[in-house]
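A.B. asks: My questions are about this predicted structure, shown below with the sequence.
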Amino acid sequence: MNSYWYRHFMQRLFNIIAQTDSNTAKMAVPPDAFLDPASIILCTAGLCVGIIWLFWFGGFGALRKAPVRRHRQRFVFWPLVILVFWIGGMLIVQTVTTTDIISYPANAILEIGLIAGMLIIARKSFARGLKGFGLNGKYLISNMPWAAINLLGTFPLILSGLWVSLTLGRLFKGAGFSLEVHQTLDILTDAGVGLRILVIIFAAVIVPVFEELLFRGFFQTSLRSLSGSPWVGIILTSVFFAILHPPTHIPALFFLSCGLGYAYERSGSLFRPILMHIFFNGLSIGMTLLAAQ
């Protein structure tokens, strides 16, 4: 899931800031962790993007003319069908596999199969096929810089979500509350070359494509069609996306999902949130590997 790499990135970032041992199972984020130079620079740049968006690009009213994705009526039932197959497949993989060297290829095959299935369904369900779904290959390159800008504009919200989690955690669980470092972090730092390459491909390419097709392409499109509002589709999808992840990461992942959903509605291209997701996960992996040096 996306939160796996999100946790890696943020925990590695906090490890650098707090100068903690990267091999510890848990770490406490210091109160001034959000005042480090990197966070200040990224937040400042992101706030500038937000101000420009608010005053020059219509702000929250920018989606009034969002492209309409016309599809067959029965399409609205497919998201739940895909979700059931996905969760069921993961449970089977978790039950029958005992090592990462088996579970990662199995999960990769599962998600690639579901990606193929979703593309077939979208091609048959949308007016203009995959182009109407938001997958027009001629816009792939032009969406790259916009994806980076959209992700940058979302960063202050992501960081504020982290701050909310840490503040609430310390309020209800005491000053010793900390964010847990995922125990499988060693896969990227200690695993063999073959498994490491597979994990990187899985996390940086397969997961972003799969999750954006499912959550943005299927769920958000269906919810927008049922509600008649792009923002309702974005918010409801983001709530659902966030609650599928660990509770302490729900606020930050909700904001990230809203940024991904907005990018889809504003551009009409599914390539933009896919690229944002790839950039985010790629940055997470890069930070993990660099911090392990």
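C.D. replies: That came through, no problem.
A.B. asks: Please count neighbours and contacts with C-alpha atoms only from this point.
C.D. replies: OK.
A.B. asks: how far away is residue 259 from residue 18?
C.D. replies: Look at residue 259 and residue 18: by C-alpha to C-alpha, to the nearest Å, they are 28 Å apart.
A.B. asks: Looking at those two, which is more packed in?
C.D. replies: Neighbour totals were compared for residue 259 and residue 18, and residue 259 leads with 23 against 16 (other C-alpha atoms under 10 Å).
A.B. asks: got another, please set it beside the one above:
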Amino acid sequence: MSMENSSTGTKFILLGMTDNYQLAVLLFGLFFIIYFITVLGNLGLVVLIQVSHRLHTPMYFFLSNLSFLDVCFSSITTPKTLVNLLSQLQEVSFFGCMAQMGLFIVFASAECNILASMAYDRYTAICRPLLYHITMSKVRCLLLVAGCYLGGLLNMVAVTTSITQLSFCQPQVISHFFCDIPPLLALACSDPWVTQVLVVGCGGFTLVTSVMVILVSYLSIFMTIMGIPSVSGKQKAFSTCASHLTAVALYYGTTMYTYLQPSRHGSQAGNRMISVFYTMLIPMLNPLIYSLRNQEVKVALQKILRHSQ
């Protein structure tokens, strides 16, 4: 039996994280703390970059956008997850599910593009330092960031429009804690082939292009650093890339594990835990990575704290 999703009354049931109420309460407390730190850390980093003139550079312009994306990325899944952990009926309307999935696509795609833009910025700074301020002009940085968001919007429109044309079977139970694409397609009664092609095409294009930019940029950076004669010069060059490389490894490692692995029976619980990592933990860790490993951010923060006393 199938139900056409054109009905405004169509609802999905999210299985969530656990059926154990005591564990759900513990997870609620843990996720709430993680979300609070995520919002505070990322918005704090955005404000710090805006008020500190020494951080008004292309690298920190991209970093402020990454922090903004991390807040948005976490906010589309975590608040609903917190509510569902303490709710007996973990329902979401069809339109609410499509909105959550669509925003997830936008911010996930934009974050891939921003990370690639940051790699290109580091390449220009290390490999072409004399042309850096010309190459990474304010206009070009704005265009790069606009392209990052536009790419995410195009992916969202293509995939979400296709999914809204599907019909879904009863019971409409999503084996996840948010409306992700794979568990949604698993519920489709109509043939999801076109949607699957769009998902692979849009996601694959974003992933391949961003990874290629990152790999080519860092290959060029590595070759340039190896040509630096002094050890201190090499260490300084590596230190400017360490935070970004850490963020790239965490984000791409978890997303690739989730979306590129073959389907396996009984792997839903493991996939949910990995999803927690990249939807909640990585957005919390990014500001810590960039503040703890970045001397310029530390100096700017200390200067502001001294002025506030």
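C.D. replies: Arrived safely. Note that this is a predicted model, so its numbers are computed, not measured.
A.B. asks: And the TM-score between them?
C.D. replies: Here the superposed chains carry a TM-score of 0.29, computed using TM-score structural alignment, normalised by the length of structure 1; 143 aligned residues with a C-alpha RMSD of 6.4 Å.
A.B. asks: And the next helix or strand past the top helix by length along structure 1?
C.D. replies: Across structure 1, the longest stretch assigned as helix under DSSP state H is helix 140-173. Remark: after helix 140-173 of structure 1, the chain's next helix or strand is strand 179-180, criterion DSSP states H and E.
A.B. asks: what packs against that next one?
C.D. replies: Applying 3 or more C-alpha pairs under 8 Å, 6 or more residues apart in numbering; DSSP states H and E, we find strand 179-180 of structure 1 packed against strand 26-27.
A.B. asks: what's the following helix or strand after the strand it packs on?
C.D. replies: helix 37-56.
A.B. asks: Pull out the buried positions in that following helix.
C.D. replies: 39, 42, 43, 44, 45, 46, 47, 49, 50, 53 (16 or more other C-alpha atoms under 10 Å).
A.B. asks: Name the nearest of those relative to residue 167 of structure 1.
C.D. replies: residue 39 (17.4 Å; C-alpha to C-alpha).
A.B. asks: any idea how far the closest one lies from residue 11 of structure 1?
C.D. replies: Look at residue 39 of structure 1 and residue 11 of structure 1: by C-alpha to C-alpha, they are 13 Å apart.
A.B. asks: can you put the buried residues of helix 37-56 of structure 1 in JSON lines and add distance to residue 198 of structure 1?
C.D. replies: As requested, the buried residues of helix 37-56 of structure 1 are arranged in JSON lines below (distance: C-alpha to C-alpha, whole Å):
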{"residue": "39", "distance to residue 198 of structure 1": "30"}
{"residue": "42", "distance to residue 198 of structure 1": "30"}
{"residue": "43", "distance to residue 198 of structure 1": "32"}
{"residue": "44", "distance to residue 198 of structure 1": "35"}
{"residue": "45", "distance to residue 198 of structure 1": "33"}
{"residue": "46", "distance to residue 198 of structure 1": "32"}
{"residue": "47", "distance to residue 198 of structure 1": "36"}
{"residue": "49", "distance to residue 198 of structure 1": "35"}
{"residue": "50", "distance to residue 198 of structure 1": "36"}
{"residue": "53", "distance to residue 198 of structure 1": "38"}
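A.B. asks: what number of residues lie near residue 193 of structure 2?
C.D. replies: 10.
A.B. asks: gap between residue 105 of structure 1 and residue 114 of structure 1?
C.D. replies: 14 Å.
A.B. asks: Mind checking which of these two has more residues around it?
C.D. replies: residue 114 (19 against 16).
A.B. asks: Am I right that the more buried one is in a helix?
C.D. replies: Yes: Residue 114 of structure 1: assigned to a helix according to DSSP: H, G, I helix; E, B strand; the rest coil.
A.B. asks: Pretty sure it sits against residue 84.
C.D. replies: No: under the criterion of C-alpha atoms under 8 Å, residue 114 of structure 1 makes no contact with residue 84, lying 11.1 Å away.
A.B. asks: how close does residue 154 of structure 2 get to residue 198 of structure 2?
C.D. replies: Residue 154 of structure 2 is 11 Å from residue 198 of structure 2, by C-alpha to C-alpha.
A.B. asks: Now list whatever residues contact both of residue 114 and residue 84 of structure 1.
C.D. replies: Counting by C-alpha atoms under 8 Å, 6 or more residues apart in numbering, no residue touches both residue 114 of structure 1 and residue 84.
A.B. asks: Secondary structure element holding residue 32 of structure 2?
C.D. replies: Counting by DSSP H and E, residue 32 of structure 2 is part of helix 21-51.
A.B. asks: right, and out of the buried residues of helix 37-56 of structure 1, which lies closest to residue 152 of structure 1?
C.D. replies: Closest approach to residue 152 of structure 1 among those (C-alpha to C-alpha): residue 46, at 5.0 Å.
A.B. asks: Can you list the helices and strands that the strand or helix carrying residue 254 of structure 2 packs against?
C.D. replies: Under the criterion of DSSP H and E, residue 254 of structure 2 resides in helix 231-260. Here helix 231-260 of structure 2 touches helix 94-127, helix 193-226, helix 268-276, helix 282-292, going by 3+ C-alpha pairs under 8 Å, 6+ apart.
A.B. asks: Helix 193-226 and the first one, what's the angle between them?
C.D. replies: Just to be clear, that refers to helix 94-127 of structure 2. 20 degrees (axes from the mean of the first three to the mean of the last three C-alpha atoms, to 10 degrees).
A.B. asks: what comes up buried for helix 94-127 of structure 2?
C.D. replies: Quick answer for helix 94-127 of structure 2 (16+ other C-alpha under 10 Å): 94-95, 97-127.
A.B. asks: could you point out which element follows that helix?
C.D. replies: Heading C-terminal from helix 94-127 of structure 2 (DSSP H and E), you reach helix 132-135.
A.B. asks: got the contact list for that next one?
C.D. replies: Here helix 132-135 of structure 2 has contacts from 124, 125, using C-alpha under 8 Å, 6+ apart.
A.B. asks: in that helix, what's buried?
C.D. replies: Neighbour-count burial for helix 132-135 of structure 2 [16+ other C-alpha under 10 Å]: 132, 135.
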